[in-house]
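> Fold the following and give me the result.
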Amino acid sequence: MSELPRLILAREHIQQGLTPKELVKRCRAGGLVRVRHGVYVDGEAWRALQPWEQYRIRVSAAAETFTARTVFARHSAASVWGVPTIGQRHPVHALTLQSRGGRSRAGVRRHYADPDGLKVFRREGLLVTGRVRTVLDLAAFTPFAQAIVPLDHVLKPDAAHGLPALSKEILLAGVDGNYAAAAARRIRTAVEFADPRSGSPGESYSRGLMCVAGFQPPELQHEIRDGSGLVGYADYYWKNARLVGEFDGVEKYLKPEYLQGRTASQAVVDEKEREDRIRAAGLRVVRWVWADLMEPARLEQKLAAFGVPRRRARSAAWP
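Next comes the predicted model:
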């Protein structure tokens, strides 16, 4: 995540050299954006941010308006830890330690948490639930396909944030005593399905949607070779259908770690040559993009049209 723009607080308008009327005027002109009551950011900087970066700004803005000590959780804690999630319009999530619950208002949703055994971390100047609790909460309270994204992410080292991988054993050890039986079942199912071989949030979400739609699980990062040597590693591979599945996220053509010194146009050319070699090896290729994931029926229709096999019912097994 790039460096986020500085927050401009209305309560510090004198230090900022801005009167309340000037703040309103600049907002109307687009020079400032009101993130939350009393909290603003530079308009140009805000519009240059990705949706998940804007959400991270909203979490910080909420923290600036609270007077009581606040622990952020779920999507909000994930944004602080750098753990990817699905969706762009989440409220800010915070904990309340009062058993009667807390008030959810002004874009902030509060959730009760038993203070006994609750581990709280200070990160980037905010109090947040730990990575384990954060991804378990997401697995318990978000749809299955969405829950796979943060789980896949924490199962491998996070070099960008200097964080080690978490094991499935560590994750499952945090379930007992912290969740109701139904939530615990959802968590264990998602953790069992999670896989550190997933290459990106889009790949993780795709795999979760495939499972929900009833498709047979593909092999991940399948090695493909031809007469000239290694072609590459397929995001997904269905052996019986001789089909390669590829998720085309924007990262492949923009982020330095993917480009490896190439220009975006060269990356497109290289990807086309790679696909030609895959097809020449006798394999078919089906591709999809984020737009297909935002309307899961489109992904399901595309995979079905290419003959991706469905899971066989257990009752159909024959010795």
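
> Could you use CA atoms for every contact and neighbour count after this?
Noted.

> And the strands in the chain, which stretches?
8-9, 32-36, 39-42, 71-72, 92-96, 108-112, 120-123, 126-129, 219-226, 229-238, 243-247, 284-288 (DSSP state E).

> for the protein, which helix is longest?
If you go by DSSP state H, the chain has its longest helix at helix 264-280.

> Show me what it is packed against.
Where contact means 3 or more C-alpha pairs under 8 Å, 6 or more residues apart in numbering; DSSP states H and E, helix 264-280 is packed against strand 229-238, helix 251-254, strand 284-288.

> For the last one, which helices and strands make contact with it?
Going back to what we said before, that points to strand 284-288. Counting contacts by 3+ C-alpha pairs under 8 Å, 6+ apart, strand 284-288 packs against strand 243-247, helix 264-280, helix 296-305.

> Following up with a second sequence; could you model it the same way so I can compare the two?
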Amino acid sequence: MTPAPPLLRPSPATIPPEPLVGTLIHRSSIVSAGRDDRALRRAAERGELVRVAPGTYVAATAWSRASPEQRHAVVVRATVARSSADLVVSHRSALAVHGFPLLAPMPSRTHVIHRARRTTQTTSLVVRHGAPLADEEVGSVDGLRVVRPLRAATDTARLDDLRSSVVVLDHGLRQGAFDDAALRAAVEGAPRVGRRRALLALDLADGSSESPGESLSRVVMVEIGVPLPQLQKEFWDRRGFIGRVDFWWPGLGVVGEFDGATKYLELARRSGRDLDQVKIDEKKREDRIRALPEVSGFARWDWSTANDPRQLALTLSDAGVMPLAGRRS
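Okay, here's the model as predicted:
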């Protein structure tokens, strides 16, 4: 239920998709104003500016605060602005612009659809996909032409690995960017390449998953062969509502919680409590859940464990969740 460290996953879905647009500094604007552009290079050498594309810079302070997705979205905008071709930002690049979470690493190039092309062309900066694109599949974010989330998610699910795809689909379903019926129709109508992969991701997708870490954990659970849990289970005791947990295995009596690195900071921010009080309250919450007669095990894990099938398997087995072939009776 919490965001992951910046190097593993970006900021929460509530962030603006393009926070750095207003801070882009273009060499062409400096030159047209009659100023010496060598000051830009010197500022970059001093670490005051970051070069995000040829002739385009951003303040280092703003760059340091940005998530990986936000950084890629800025690179996308700076790169596309240099082209006069009929380009529409696509695939994972489009998702970054729309504010979707992406698993690392970020794309090393900007992905676009160039409707005038029939084949895909890759350069050092851009991947130009030659693909059909209907007008209704094209939208705009702050003036940037970008494929809509449904098309971007469909293309990404066909080409990316299962972990990345489920993170994207879960987020889109949760945020209402598309629904299951529209997503299934889009996948089934997509080109054959990668369609089976996308359908598998769709079968696993669940809008109830509240964070990329939870989505990743579910995919790794499939990889290690443990039974899939119920999501967002609410617990109550005689004193009232206790809370909602990320994962619940009712047949085993096991609770699972994904703890991202900034979980307690985010809880403190939302509730107005200080960090120490949040940690105390969370411990009391867990104690109340553990005391329930239907709960026999409790597991917590973080990003490093979720990314490591062996470690997640050990964490879950210690709590009583075993692979289906060797599950405890």
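
> nearest to residue 60 of the first structure, of the strands of the first structure?
The closest of the strands of the first structure to residue 60 of the first structure is strand 126-129. By C-alpha to C-alpha, the value is 7.9 Å.

> hang on, the earlier thing: pick the most buried one from the helices and strands packed on helix 264-280 of the first structure.
Highest mean neighbour count of these: strand 229-238, a mean of 18 (counted as mean count of other C-alpha atoms under 10 Å).

> for the alignment partner in the second structure of residue 228 of the first structure, what are its contacts?
Taking TM-score structural alignment, residue 228 of the first structure has residue 239 as its aligned residue in the second structure. Not one residue lies near residue 239 of the second structure by C-alpha atoms under 8 Å, 6 or more residues apart in numbering.

> again, but for the one 10 residues further on
The neighbours of residue 249 of the second structure, taking C-alpha under 8 Å, 6+ apart as the test, are 228, 229, 230, 255.

> Just give me the closest of those to residue 208 of the second structure.
For the contacts of residue 249 of the second structure, the nearest to residue 208 of the second structure is residue 230 (9.6 Å; C-alpha to C-alpha).

> number of nearby residues for the closest one?
Residue 230 of the second structure has 15 neighbouring residues, counting by other C-alpha atoms under 10 Å.

> again with the one 4 residues further on
Residue 234 of the second structure is surrounded by 12 other residues when neighbours are defined as other C-alpha under 10 Å.

> Can you tell me how far it is from residue 72 of the second structure?
Look at residue 234 of the second structure and residue 72 of the second structure: by C-alpha to C-alpha, to the nearest Å, they are 37 Å apart.

> picking that back up, point out the most buried one among the helices and strands packed on strand 284-288 of the first structure.
With neighbours taken as mean count of other C-alpha under 10 Å, these reach their highest mean count in strand 243-247, at a mean of 22.

> Identify the residue range in the second structure corresponding to that one.
Counting by TM-score structural alignment, strand 243-247 of the first structure pairs with residues 254-258 of the second structure.

> Any chance you could list what contacts the matching stretch?
Applying C-alpha under 8 Å, 6+ apart, the set of residues contacting stretch 254-258 of the second structure from outside is 1-2, 213-214, 217, 245-249, 295-303, 319-321.

> so how far does it sit from its counterpart in the first structure?
Here stretch 254-258 of the second structure, set against the first structure after superposition, deviates by a mean of 0.8 Å using mean C-alpha distance after the TM-score superposition for the first structure.

> Any chance of the strands of the first structure in TSV with distance to residue 181 of the first structure as columns?
Listed next are the strands of the first structure as TSV, based on distance: least, C-alpha to C-alpha, whole Å:
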stretch	distance to residue 181 of the first structure
strand 8-9	44
strand 32-36	37
strand 39-42	40
strand 71-72	24
strand 92-96	21
strand 108-112	17
strand 120-123	24
strand 126-129	21
strand 219-226	31
strand 229-238	33
strand 243-247	35
strand 284-288	36
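
> which residue in the first structure lines up with residue 44 of the second structure?
Correspondence of residue 44 of the second structure to the first structure, assessed by TM-score structural alignment: residue 27.

> And residue 316 of the second structure, by the same measure?
Taking TM-score structural alignment, the alignment pairs residue 316 of the second structure with residue 303 from the first structure.

> Surely that match touches residue 286?
Yes - under the criterion of C-alpha atoms under 8 Å, residue 303 of the first structure makes contact with residue 286 at 7.5 Å.

> The aligned residue in the first structure for residue 64 of the second structure: neighbour count?
Structural alignment (TM-score structural alignment) places residue 64 of the second structure against residue 47 in the first structure. By other C-alpha under 10 Å, the residues close to residue 47 of the first structure number 12.

> what sits against the aligned residue in the second structure for residue 191 of the first structure?
Aligned counterpart of residue 191 of the first structure in the second structure: residue 202 (TM-score structural alignment). Each residue near residue 202 of the second structure by C-alpha under 8 Å, 6+ apart is listed here: 166, 169, 183, 184.

> how much space between residue 202 of the second structure and residue 101 of the second structure?
17 Å.

> Kindly report the same for residue 320 of the second structure.
From residue 320 of the second structure to residue 101 of the second structure the distance is 31 Å (C-alpha to C-alpha).

> Neighbour count for the two, which is higher?
residue 101 (27 against 21).

> Now do the same for that one: its match in the first structure.
Correspondence of residue 101 of the second structure to the first structure, assessed by TM-score structural alignment: residue 84.

> In this structure that match contacts residue 148, no?
No - taking contacts as C-alpha under 8 Å, residue 84 of the first structure lies outside contact range of residue 148: 10.2 Å.

> and residue 294 of the first structure, how many neighbours?
Using other C-alpha under 10 Å, the number of residues around residue 294 of the first structure comes to 12.

> no no, residue 271 of the second structure
For residue 271 of the second structure, using other C-alpha under 10 Å, the count is 9.

> What does it correspond to in the first structure?
Aligned counterpart of residue 271 of the second structure in the first structure: residue 260 (TM-score structural alignment).

> that older thread, any idea how far the match of residue 101 of the second structure is from residue 131 of the first structure?
Between residue 84 of the first structure and residue 131 of the first structure the computed distance is 12 Å (C-alpha to C-alpha).

> just residue 156 of the first structure next, same as before
As judged by C-alpha to C-alpha, residue 156 of the first structure and residue 131 of the first structure stand 13 Å apart.

> These two: which is more packed in?
Using other C-alpha under 10 Å, the more surrounded residue of residue 156 of the first structure and residue 131 is residue 131, with 26 against 17.

> counterpart of that one in the second structure?
In the second structure, residue 131 of the first structure lands on residue 149 (TM-score structural alignment).

> Its match contacts residue 98, doesn't it?
Yes - between residue 149 of the second structure and residue 98 there is a contact under C-alpha under 8 Å: 7.2 Å.
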